[in-house]
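*Asks:* I would like the atomic coordinates for the input below:
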Amino acid sequence: MRVFTALLLIVFSLLQYRLWFGKNSVPDYLALQDEVIRQQLANEKLKQRNKLLYADTDDLKLGTEAVEERARNELGMIKENETFFRLIPNKENLNKNRTTQELL
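*Replies:* Predicted coordinates:
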């Protein structure tokens, strides 16, 4: 009976070793859980970005306003018979605004 008990203890010890330190052990499982959570967060961010891109492409396909907005903002284009004014602030006014914002 003692031999059988010793054999069971050895088998139990080996199984415990595999459980805690072997391949696919508990620490590996916990690390994979963290990685899955991290990947799910990254996927959610990418889904949000894709939604924005789909909305942007639909807007470009269907409407002319988006094309006009992009032409104005990214390319600096203006319509015919339209006057473009660029207002450049004085350095003094810019410094006053900065100090006022810093005080707030």
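*Asks:* from here on, just use CA atoms for contacts and neighbour counts.
*Replies:* OK.
*Asks:* any idea how far residue 87 is from residue 14?
*Replies:* Look at residue 14 and residue 87: by Cα to Cα, to the nearest Å, they are 78 Å apart.
*Asks:* the two: who's more crowded?
*Replies:* residue 14 (12 against 6; other Cα atoms under 10 Å).
*Asks:* who touches the host helix or strand of that one?
*Replies:* For residue 14, the element it lies in under DSSP states H and E is helix 2-21. By Cα atoms under 8 Å, 6 or more residues apart in numbering, the residues outside helix 2-21 that reach it are 25, 26, 27.
*Asks:* after it comes which helix or strand?
*Replies:* Assigned by DSSP H and E, the successor of helix 2-21 is helix 26-62.
*Asks:* what's the spacing between that following helix and its chain's center?
*Replies:* Helix 26-62 sits 7 Å away from the centroid of its parent chain (Cα atoms, centre = their mean, to the nearest Å).
*Asks:* second input sequence below; structure requested for side-by-side comparison:
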Amino acid sequence: MKLFIAGLLVLLTLLQYRLWWGVNGLHEYFSLLDQIHNQQQDNQKLVERNQVLKEEIANLQTGTEALEERARNELGLVKEGETFYRVVRGKK
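*Replies:* The predicted structure follows:
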């Protein structure tokens, strides 16, 4: 009988080891859950960024204000009759 109980304890120990640290065990399961959570956060950020870019594209395609603003900020363009002033801060 003692041999039978010892055998069951060994079997239980081996099964517990496989459950916690073995292939497809709980350790790997929780690790995968964490990876899934991180990937879902990254995907949500990309969805939000794509939405902003889609809105910007639509705005550039339909309106002239966004195109003009972008040309002024990025290319330094001025309209006819306007005077461009650049304010340069001195070193402290």
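*Asks:* TM-score them against each other, please.
*Replies:* TM-score of the superposed chains, computed with TM-score structural alignment, normalised by the length of structure 2, equals 0.80; 92 aligned residues with a Cα RMSD of 2.1 Å.
*Asks:* dump the contacts of helix 2-21 of structure 1 to CSV, plus neighbour count and distance to residue 78 of structure 1.
*Replies:* Shown next, in CSV, are the contacts of helix 2-21 of structure 1 (neighbours: other Cα atoms under 10 Å; distance: Cα to Cα, whole Å):
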residue, neighbour count, distance to residue 78 of structure 1
25, 14, 65
26, 14, 64
27, 14, 62
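*Asks:* so what's the gap between stretch 8-21 of structure 2 and the chain middle?
*Replies:* With Cα atoms, centre = their mean, you get 38 Å for stretch 8-21 of structure 2.
*Asks:* how much does that stretch stray from structure 1?
*Replies:* Comparison of stretch 8-21 of structure 2 with structure 1 after fitting gives an average deviation of 2.9 Å (mean Cα distance after the TM-score superposition for structure 1).
*Asks:* again with stretch 48-58 of structure 2
*Replies:* Counting by mean Cα distance after the TM-score superposition for structure 1, stretch 48-58 of structure 2 comes out at 0.7 Å.
*Asks:* that stretch maps to which residues in structure 1?
*Replies:* The alignment of stretch 48-58 of structure 2 onto structure 1 (TM-score structural alignment) spans residues 48-58.
*Asks:* middle-most residue in structure 2, spatially?
*Replies:* For structure 2, residue 42 is the residue whose C-alpha lies nearest the centre (Cα atoms, centre = their mean; 2.2 Å).
*Asks:* which residues are in contact with that one?
*Replies:* No contacts exist for residue 42 of structure 2 under Cα under 8 Å, 6+ apart.
*Asks:* any idea how far it is from residue 48 of structure 2?
*Replies:* With Cα to Cα as the criterion, residue 42 of structure 2 and residue 48 of structure 2 are 10 Å apart.
*Asks:* so residue 86 of structure 2, which of the three states?
*Replies:* coil (DSSP: H, G, I helix; E, B strand; the rest coil).
*Asks:* cool, the one 5 residues further on as well?
*Replies:* In three-state terms, and counting by three-state DSSP, residue 91 of structure 2 is coil.
*Asks:* burial measure for it, as a count.
*Replies:* Neighbours around residue 91 of structure 2, by other Cα under 10 Å: 4.
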